[in-house]
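Engineer: Could you look at this predicted model? Sequence included:
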Amino acid sequence: MQYQASCHCGRNAFTFEGEVGEVLTCNCSMCRRRGSLLWFTPRGNLKLLTPEGNSSTYTFNKHVIRHRFCPDCGIHLYGEGTSPQGQAMAAINMRCVDDVDLGAIPVRHYDGRSA
């Protein structure tokens, strides 16, 4: 299935393909504050519809995940990193995706605070 996502103001938009079976919520210092529901996919499945320079990047802790957000409206769109197997991955914030019933998607809780 193909999905479309954007930040609140529309400065950043992208599409991606896949079957969203479950999303992840994390209690690390970043995720707990922003409240995102994450779905992971190979980075190549995410296609930007707006220039990459429209978003800003934030890193923290070990600086291995690039958290992408809109500098205008502040919405976190996705994170970029590398899987343990070395594959480029994206963690898409499903709260930014159009026409998705988030209540119908199972949520897995991850203890990122202890990781």
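Structural biologist: That came through, no problem.

Engineer: rest of the way, CA atoms for contacts and neighbours
Structural biologist: Will do.

Engineer: now the closest residue to Asp72 other than its chain neighbours, what's its secondary structure?
Structural biologist: Leaving aside its chain neighbours, Asp72 sits nearest to Cys9 (7.4 Å; criterion: C-alpha to C-alpha, 6 or more residues apart in numbering). Secondary structure, DSSP: H, G, I helix; E, B strand; the rest coil: Cys9 is coil.

Engineer: ok, now Gly81?
Structural biologist: With three-state DSSP as the basis, the three-state label of Gly81 is strand.

Engineer: List the residues that contact it.
Structural biologist: For Gly81, the contacting residues are Val64, Ile65, Arg66, Ala88, Met89, Ala90, by C-alpha atoms under 8 Å, 6 or more residues apart in numbering.

Engineer: One more to weigh against that first structure:
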Amino acid sequence: MLKTYHGSCHCKQVRFSAQIDLANGTGKCNCSFCVKARNWSVLIKPEALQLESGEDALSGYQFNTFSTHHLFCRHCGIRVFSRGNIAEIGGAFASVSLASLDDLSPDELLAAPVHYADGLHNNWMETPAEIRHL
């Protein structure tokens, strides 16, 4: 079921809302970035994400193909969401860090399906051989 969630960084300078259907699944990836960030996120369409405040507090990081812009608060360092365009996963997207959602209950999080992606080998639709560390 589609629900509006509200999120923020730690210092609350960046605030956003996002329309998310957790039943569609969440994601964890084994690429070099996601492993180091312990990323657990949910992909949504870009128009489902609304930045409410803190545009000037956002800083970003891109690597490799520069297909994804990972955004974080330049004051507290918390990653809030990413924006990108990767054809293999459906084109333009926003990826919301589940840890940045202020009103996501533990029960909702535990009930959400998790998709594991083998981003390390650019094999996004396949589950990596090992997922326990993700």
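Structural biologist: In hand now; what should we look at? What you see is a predicted model, and the numbers here were worked out from it, not measured in a lab.

Engineer: TM value for the aligned chains?
Structural biologist: Once the chains are overlaid, their TM-score stands at 0.91 when taken by TM-score structural alignment, normalised by the length of the first structure; 115 aligned residues with a C-alpha RMSD of 1.6 Å.

Engineer: still on that earlier bit, what is the neighbour count of the residue nearest to Asp72 of the first structure?
Structural biologist: Using other C-alpha atoms under 10 Å, Cys9 of the first structure is surrounded by 12 other residues.

Engineer: The one 5 residues further on now?
Structural biologist: Here the count is done by other C-alpha under 10 Å, and Phe14 of the first structure has 18 residues near it.

Engineer: Identify the residue nearest the alignment partner in the second structure of it in space, chain neighbours excluded?
Structural biologist: Taking TM-score structural alignment, Phe14 of the first structure has Phe16 as its aligned residue in the second structure. Leaving aside its sequence neighbours, Phe16 of the second structure sits nearest to Leu51 (C-alpha to C-alpha, 6+ apart; 4.3 Å).

Engineer: Which of the three states applies to that neighbour?
Structural biologist: Assigned with three-state DSSP, Leu51 of the second structure falls in the strand class.

Engineer: Show me what it lines up with in the first structure.
Structural biologist: Aligned partner of Leu51 of the second structure by TM-score structural alignment: Leu48.

Engineer: how close does that match sit to Ile65 of the first structure?
Structural biologist: Note on Leu48 of the first structure: its distance to Ile65 of the first structure, by C-alpha to C-alpha, to the nearest Å, is 18 Å.
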